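Asks: Structure here, sequence nowhere to be found:
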């Protein structure tokens, strides 16, 4: 059954924020920018195709585990044609260390077949077409489009969800709700990089159990710091 049409990326009408709150949010991201001006995914890739495969494989898996698997995989299959020739049976040994590898192998091969048959072996960098590929949902498409600087998008994973709430950037209860709030609140010139800043902050500083508030560059701007400092 074909997937329903993908939702187009939206920039929500900015909420009515006080000047002080606008300044606080801008300062948070300007501080992130001062630490890393051009943040990128930690997944290793060569081009749009290897990026979309790596992101699809990373669902419920760490970037480290995916990079270990794709380092060998992309040596033998770094194009849709080569992946299709490898086949599902041939692909599985390369990604067997990654969670849900059976389903992912099926999707990667199905994706390769569509890219070869319908797109001449090229990855369509249109959100609707990208999200229609097997194994590619809204979050995966957002990561790809944002990483390639095609579209300012924010993929809300567990890190972005957690950090957004702790920093008072969102009160949304679902990833889609958080995405809409962030797209409306973050200054537009910073949107293409905000996704990675939030992920990196959540991965290395604002970690789940015991955030490193004493090392946090935006601790003084965080409304949640009193919950953790001094614990």
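Replies: That came through, no problem. Not measured: the values here are computed from a predicted model. Residues are numbered from 1 along each chain as shown.

Asks: can we go C-alpha only for contacts and neighbour counts from here?
Replies: Noted.

Asks: Can you tell me how far the residue lying closest to residue 101 once chain neighbours are set aside is from residue 161?
Replies: Spatial nearest neighbour of residue 101, chain neighbours left out: residue 95 (6.0 Å); criterion: C-alpha to C-alpha, 6 or more residues apart in numbering. Going from residue 95 to residue 161 by C-alpha to C-alpha, to the nearest Å gives 27 Å.

Asks: Ok, residue 35 next?
Replies: Distance from residue 35 to residue 161, by C-alpha to C-alpha: 21 Å.

Asks: between the two, which one's more packed in?
Replies: Summary of the neighbour comparison: residue 35 and residue 161, criterion other C-alpha atoms under 10 Å, with residue 161 having more neighbours (24 against 12).

Asks: Specify the local secondary structure of residue 45.
Replies: In the three-state summary, residue 45 is assigned as coil, counting by DSSP: H, G, I helix; E, B strand; the rest coil.

Asks: take the one below as the second:
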């Protein structure tokens, strides 16, 4: 895919969704961090159902620690891997309190040192909470990037690094959200809905459904 086609691709995505953002509900960088930690192998909808009640009583690291593991488990037990996630959340909150005065750090290196936080989670927080032009490649973005020809790669990291090189600068900040939403609702894994795809005419996927 050449640069002109990439430019047109993102222009089309912007036309249908001028201000894309995460579907996770949050009011602060801390709430976003916790929501993203909970979202691994879980839907945003299930996370939001849990965090609406959780954040009403624990919206800071200190309050989360005061809640304790047993009560935290009650709030998130409907989410997959909830026991492991609870331990990671509380361990992360201790570090935030002890090392960062209760604030979420703003560098990738610091974020990735928090329990349960990998590169993808760090990228989401950096982009959505702090406005950094990062791209968090999940299964949806990996699929869309490879299918369309936008940035083909055999690994998540390879696709991420390619996207950072080829996405036009004007679209880089929002690229993550456009691609994940497109993969979630249009370019689906089993059967992409090509009949309602705004970038159909630009896509290089050989097995289009329409």
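Replies: Alright, I've got the coordinates. Every value quoted in this text rests on a predicted model; they were computed, and no experiment measured them.

Asks: what's the TM between chain one and chain two?
Replies: The pair, once superposed, lands on a TM-score of 0.97 when counted by TM-score structural alignment, normalised by the length of structure 2; 210 aligned residues with a C-alpha RMSD of 1.1 Å.

Asks: whereabouts in structure 1 does stretch 75-91 of structure 2 align?
Replies: Counting by TM-score structural alignment, stretch 75-91 of structure 2 lines up with residues 94-110 of structure 1.

Asks: Please spell out which residues along the matching stretch are buried.
Replies: Neighbour counts over stretch 94-110 of structure 1 (16 or more other C-alpha atoms under 10 Å) mark 94, 95, 98, 99, 101, 104, 105, 106, 107, 108, 109, 110 as buried.

Asks: Tell me how far the longest helix along structure 2 lies from the chain's centre.
Replies: Within structure 2, and with DSSP state H defining each element, the longest helix by residue count is helix 82-99. If you compare the mean C-alpha spot of helix 82-99 of structure 2 with that of the full chain, they lie 19 Å apart, counting by C-alpha atoms, centre = their mean, to the nearest Å.

Asks: got it, and stretch 16-25 of structure 2?
Replies: How far stretch 16-25 of structure 2 lies from its chain's middle: 11 Å, per C-alpha atoms, centre = their mean.

Asks: residues touching the residue nearest the centre of structure 1, list them.
Replies: In structure 1, the C-alpha closest to the average C-alpha coordinate belongs to residue 143, at a distance of 3.9 Å (C-alpha atoms, centre = their mean). For residue 143 of structure 1, the contacting residues are 55, 153, 154, 155, by C-alpha atoms under 8 Å, 6 or more residues apart in numbering.

Asks: go with 6 Å
Replies: Taking C-alpha atoms under 6 Å, 6 or more residues apart in numbering as the definition of contact, the neighbours of residue 143 of structure 1 are residue 155.

Asks: How much space separates the residue mapped onto residue 104 of structure 2 from structure 1 from residue 144 of structure 1?
Replies: Under the alignment (TM-score structural alignment), residue 104 of structure 2 pairs with residue 123 of structure 1. Distance, residue 123 of structure 1 to residue 144 of structure 1, using C-alpha to C-alpha: 10 Å.
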